[in-house]
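Engineer: Got a predicted structure here, sequence first:
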Amino acid sequence: MARTLITMLMVLISILALANGSDLCPQFYDHSCPQAKDIIQSAVAKAVAKEARMAASLLRLHFHDCFVKGCDASILLDSGGSIISEKGSVPNSNSARGFEVIDEIKAAVEKACPKTVSCADIMALAARDSTVLAGGPSWEVPLGRRDSLGASLSGSNQNIPAPNNTFQTILTKFKLKGLDIVDFVSLSGCHTIGNARCTSFRQRLYNKTGNGQPDFSLDQSYATKLRQNCPRSGGDQNLFFLDPVSPTKFDNSYYKNLIAKRGLLSSDEILFTQNQQTMEFVKKYAENQELFFQQFAKSMIKMGNITPLTGKSGQIRKICRKVNS
């Protein structure tokens, strides 16, 4: 009897939380838009089938959004009126992509359920679906986020970890968002898919130390190969696989690459060379893909919970690129 009462109480609390919009929960749209998840999954599958790289792009959009003002779809806003878009920031300019895919998904969801599903939730689901389509883990995405009424160009420039940041700088940026050193290592594993531009790692190929010495944290045969399409000057936008072993498959090759000195970005390499704790995690994930998958899913849920707008805060944008008039 007591157990039944406790169960009923828990259900009641969940219903009240859902009604008040105060908490995120996977069942948020089960009654208001039950087809939303299927619509989003289908659209993501279509986009990834057309271009495998899109899986990494959609995953990255969610990451870059959550690190600025929380997971509120501020990264999707175009400039206009008092809004200066985050798309022009250093981490996003000529780099962040997938906006058209989000537009298509939003239009389809609006047709089915007008003014119901937020752009922020669409991004969170698209990130999960992209991971699964690439062969990675799945997880229940807590839902109920609302969309911001503004953007933060300065926040985008300052808060998103950069390829050339020091270990401590990146860790601090994670901690400021409520993420820890385990999240740092596991979320970096998303670099098992996707691409990076020459400009993001050129300093590792040419005189990184300032004394003409090569970067010995990078395998020299790999470095020689990279130099072929990443010259000292020019070619800034030339693309390279973050994981040359299995570039479109979400697996643990990223960690194996780090151990073999074939991590492309400095922000990757430092996980194995500058901290004993992160080095041990790299070794564990390189040996045990399932362990990596389990932690990645946990860390993605945790990242998706960074200061979301809920309840009556923000709005449900009709078009993700602009606030409702």
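Structural biologist: Structure's in. What do you need? Here the structure is a predicted model, which is why all the values come from computation and not from measurement. Numbers count the residues shown, from 1 in each chain.

Engineer: C-alpha only now, for contacts and for neighbours.
Structural biologist: Fine.

Engineer: Run a quick neighbour tally on S152.
Structural biologist: If you count neighbours by other CA atoms under 10 Å, S152 ends up with 19.

Engineer: so what's it up against?
Structural biologist: Residues near S152 by CA atoms under 8 Å, 6 or more residues apart in numbering: 68-69, 74, 84-86.

Engineer: Can you tell me which of those is closest to F292?
Structural biologist: Using CA to CA, V68 comes nearest to F292 of the contacts of S152, at 25.5 Å.

Engineer: this is the comparison structure:
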Amino acid sequence: MATFHYFLLLLLISSVAVNHTQAQLTTNFYASSCPNALSTIRTSIRTGIARERRMAASLLRLHFHDCFVQGCDASILLDQSPTITTEKTAPPNDKSARGYQLIDAAKAQLERICPGVVSCADVLAVAAKEASAYVGGPAWDVKLGRRDSTAAFPDVALTDLPFFKADLQTLIDNFGAKGLSPRDMVALSGAHTLGQAQCFTFRDRIYSNGTEDIDAGFASTRRRRCPAVGGDDALAPLDLVTPNSFDNNYFRDLVQRKGLLVSDQVLYSGGSTNSIVEEYSRSPSRFSADFAAAMVRMGDIQPLMGSAGQIRRICGAVN
């Protein structure tokens, strides 16, 4: 009997080891189950960005906002339902998160060629890479095999997503809690070389009357698009020079005290990240390489794998 119990124990340990080994993110996860998955996502996403180039920034941000809330599990894509309180209407997302329709379109294409195989979380991860590459940024080998959450976490979105007025130490702590270094944080912040911000997020900074570390001419220019009262949703590019191209101008702006958001400029405000900003402002290749590496690390935040979660057929609803 003891021998039998020992044998069962060995089988259990072996089974756990095998399951653990299988539940790993890999770059060739769909090579057999859906060999055209990546090309299908690429075509769909690039078509969408070609129609509206700003979508590149939106997709990068969507992936970031997914991963920072309970891991890269597509929870941000879930719609409101009787059983789900969506993350889409949580304050960090409700006025600015966009690009959902491009993810839905790519997923619909995948469901036609290999139904029930490719997760929405993986579609979002690949879409972020394709968005970067399409507008001149780096590409990277996306690790795949994530599964989708069956719940959304709006309360976590409130606590875990970085605030646009956050100070440097708070940002370092936010990213550190996700296993990301200060260098990762600065590199990922460089995604603000793309896209636009709403007036309410930077109004206090441009009307600071000398209390903010901001170039006076830059502040004056920004006031033309953002009145002191009203116009909260008016948009201004985060990078005034090349807002639709991936480059290192964002860091050059910071060195010149032209960061649009408080959480941008604090990266270059006499603190520990000054040297990283200066390095990236001088070397676009260094920034691109570090950005790609940081995106891979961000994609590793708490993925659901193995038998956890599910492969949602529609990204906005559980099966």
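Structural biologist: Perfect, thanks for sending it. Computed from a predicted structure; not experimentally measured.

Engineer: Got a TM-score for the pair?
Structural biologist: After superposition, the two chains reach a TM-score (TM-score structural alignment, normalised by the length of structure 2) of 0.93; 303 aligned residues with a CA RMSD of 1.4 Å.

Engineer: what's the counterpart of S275 of structure 2 in structure 1?
Structural biologist: Counting by TM-score structural alignment, S275 of structure 2 lines up with E280 in structure 1.

Engineer: Look up how far Y254 of structure 1 lies from its match.
Structural biologist: 14 Å (CA to CA, to the nearest Å).

Engineer: And the two? Which one has more around it.
Structural biologist: Neighbours per residue (other CA under 10 Å) separate E280 of structure 1 from Y254, with Y254 holding more: 29 against 13.

Engineer: For the aligned partner of that one in structure 2, pull up the helix or strand it's in.
Structural biologist: For Y254 of structure 1, the aligned position in structure 2 is Y250, judged by TM-score structural alignment. In this structure, Y250 of structure 2 sits in helix 249-255 according to DSSP states H and E.

Engineer: next SSE after that helix?
Structural biologist: Past helix 249-255 of structure 2, the next helix or strand by DSSP H and E is helix 262-265.

Engineer: For that next one, grab the matching residue range in structure 1.
Structural biologist: Helix 262-265 of structure 2 covers residues 266-269 of structure 1 once aligned (TM-score structural alignment).

Engineer: Contacts for that stretch next, please.
Structural biologist: Contact partners of stretch 266-269 of structure 1, identified using CA under 8 Å, 6+ apart, comprise 162-167, 188, 201, 204, 217-218, 258, 261-263.

Engineer: next one: stretch 189-198 of structure 2
Structural biologist: By CA under 8 Å, 6+ apart, the list of residues contacting stretch 189-198 of structure 2 from outside reads 54, 56-58, 60, 96, 232-239, 242-251, 264, 291.

Engineer: for stretch 29-45 of structure 2, same thing?
Structural biologist: 102-103, 105-107, 109-110, 113-114, 117-118, 123, 126-127, 130-131, 143-145.

Engineer: ok, L239 of structure 1 - how many residues close by?
Structural biologist: 16.

Engineer: Just give the nearest non-adjacent residue to whatever residue of structure 2 lines up with it, would you?
Structural biologist: L239 of structure 1 maps onto L235 in structure 2, with residues paired by TM-score structural alignment. Leaving out its chain neighbours, the residue that sits closest to L235 of structure 2 by CA to CA, 6 or more residues apart in numbering is Q198, at 4.7 Å.

Engineer: Which members of the contacts of stretch 189-198 of structure 2 are positioned in strands?
Structural biologist: The strands, defined by DSSP state E, take in 235-237 from these.

Engineer: Tell me the one among the residues you listed nearest to A17 of structure 2.
Structural biologist: Distances from A17 of structure 2 to these, taken by CA to CA, are shortest for P237, at 49.5 Å.

Engineer: How about that closest one: what's its closest non-neighbour residue?
Structural biologist: That would be Q196: by CA to CA, 6+ apart, it lies 4.1 Å from P237 of structure 2.

Engineer: mind putting the ones in strands among the contacts of stretch 189-198 of structure 2 in JSON lines, distance to L8 of structure 2 included?
Structural biologist: Listed next are those as JSON lines, based on distance: CA to CA, whole Å:
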{"residue": "L235", "distance to L8 of structure 2": "63"}
{"residue": "A236", "distance to L8 of structure 2": "64"}
{"residue": "P237", "distance to L8 of structure 2": "62"}
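
Engineer: Looking at these, which is nearest L25 of structure 2?
Structural biologist: With CA to CA as the yardstick, the closest approach to L25 of structure 2 among those comes from P237, at 35.1 Å.

Engineer: any idea how far that closest one is from K258 of structure 2?
Structural biologist: 12 Å.

Engineer: now do A57 of structure 2
Structural biologist: A57 of structure 2 is 19 Å from K258 of structure 2, where distance means CA to CA.

Engineer: more crowded one of the two?
Structural biologist: A57 (26 against 23).

Engineer: my read: the more buried one touches A131, true?
Structural biologist: Yes. Here A57 of structure 2 lies in contact with A131, judged by CA atoms under 8 Å, at a distance of 7.4 Å.

Engineer: For P161 of structure 1, which non-adjacent residue is spatially closest?
Structural biologist: Closest residue to P161 of structure 1 apart from its sequence neighbours, by CA to CA, 6+ apart: I170 at 5.4 Å.

Engineer: what range in structure 2 does the helix or strand hosting the one you found sit on?
Structural biologist: According to DSSP H and E, I170 of structure 1 maps onto helix 167-175. Helix 167-175 of structure 1 corresponds to residues 168-176 in structure 2, going by TM-score structural alignment.

Engineer: which residue in structure 2 lines up with V132 of structure 1?
Structural biologist: The pairwise alignment with structure 2 assigns V132 of structure 1 to A133, based on TM-score structural alignment.

Engineer: Hmm, that match is touching V126, no?
Structural biologist: No. Look at A133 of structure 2 against V126 with CA under 8 Å: they stay out of range, at 10.7 Å.
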